[in-house]
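**Q** need a 3D model of the following:
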Amino acid sequence: MKDFDGKIALVTGTTGIGLATARRLAAGGAAIIACGIDRAANAAMTAELDSSGAGALVMAVDVSVPDQVRDAIAAGVERFGGLDIIVNSAAVHPYGTAVSTDFDTWNQAMSVNVGSIYLTAHFGIPEMMKRGG
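**A** Model prediction:
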């Protein structure tokens, strides 16, 4: 038995830490619901996880948009039957100072890097509780 057999994991971000985490969870037997804005990275993750035999649903999702997060979780729950694990690894990295960074850039970074954690918890934890998590 693998350490994540029968588990369903939501992973935000399809590059870097998100990709590495999805690989590890899938290797451990988890089904993967992945959300990312990079369509090329999404396609690469889909191809990799499909070729490994892992159950995967990789979607183009802006994790700072509530309806998109809600719909992605609902699609994953519909496909795999629930949710057990949430890994928040999506992030944007604007570089600058408080003086040089405009408010819209700062706000987008906060919405993705912090707001997405709230959104995945808001929509995901009720699904996790249904499975006893």
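
**Q** C-alpha from now on. contacts and neighbour counts both.
**A** Fine.

**Q** now do residue 118 against residue 124, distance only.
**A** Using CA to CA, to the nearest Å, we find residue 118 at a distance of 10 Å from residue 124.

**Q** more neighbours, those two?
**A** Ranked by neighbour count (other CA atoms under 10 Å), residue 118 and residue 124 place residue 124 first, with 23 against 16.

**Q** leaving out sequence neighbours, find the closest residue to that one.
**A** residue 73 (6.6 Å; CA to CA, 6 or more residues apart in numbering).

**Q** could you also give me the structure for this second sequence? I'd like to compare it with the first:
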Amino acid sequence: MTPVAGRVAEGAALKWRVSLPEAADVDLGTAFAAVPVFGPELSTKDVGPAWLEDATDASPDPERPLSKVDGLYLRVDVPAGAPGTDVTVRSWTAPCWTPRNGVRHTGGAGRPVSSRGSP
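**A** Okay, the predicted model is just below:
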């Protein structure tokens, strides 16, 4: 899993690419957990409230780092015959946006992967 863009503007999508060494023989699915970053982290106010509620049934309030939200996982499905897929989280245009907030996640081999917002 690698970031498609290391930095994105407020309101833009954070996107990671999951690549397989060869096309999947069967439908594959996994989930990636949010883990703390080294520095400012995206919070529950930095992502759309509808996305957060759909993904976790959590409210954006009180504001907290995404790694502290119980049950937050990025679901990844790779269809049979595909060499991989993209995983997307849309950031939110909000007055509390911090230009260099980041998000990290682990999954599969357990190696952290990061992306950061940028003005």
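
**Q** could I get the TM-score for this pair?
**A** With the length set by TM-score structural alignment, normalised by the length of structure 2, the two chains reach a TM-score of 0.31; 62 aligned residues with a CA RMSD of 4.3 Å.

**Q** ok so, going back, and the residue nearest to residue 124 of structure 1, which helix or strand is it part of?
**A** helix 66-80 (DSSP states H and E).

**Q** wait, a helix at residue 26 of structure 1?
**A** Yes: counting by DSSP: H, G, I helix; E, B strand; the rest coil, residue 26 of structure 1 is located in a helix.

**Q** quick check: it touching residue 49?
**A** Yes: contact criterion CA atoms under 8 Å: residue 26 of structure 1 and residue 49 qualify, at 7.4 Å.

**Q** what packs against the helix or strand just after the helix holding residue 73 of structure 1?
**A** Next helix or strand after helix 66-80 of structure 1 toward the C-terminus (DSSP H and E): strand 85-88. Judged by 3 or more CA pairs under 8 Å, 6 or more residues apart in numbering; DSSP states H and E, the packing partners of strand 85-88 of structure 1 are strand 8-12, helix 16-27, helix 116-130.

**Q** of the ones you listed, which is nearest residue 35 of structure 1?
**A** Minimum separation from residue 35 of structure 1 across those (CA to CA) falls at strand 8-12, 4.8 Å.

**Q** quick one, what contacts residue 80 of structure 1?
**A** Contact analysis of residue 80 of structure 1 by CA atoms under 8 Å, 6 or more residues apart in numbering lists 8, 31.

**Q** for residue 69 of structure 1, see how far away it is.
**A** Where residue 69 of structure 1 is concerned, residue 80 of structure 1 sits at a distance of 16 Å (CA to CA).

**Q** what of residue 58 of structure 1?
**A** Relative to residue 69 of structure 1, and taking CA to CA, residue 58 of structure 1 is found at 13 Å.
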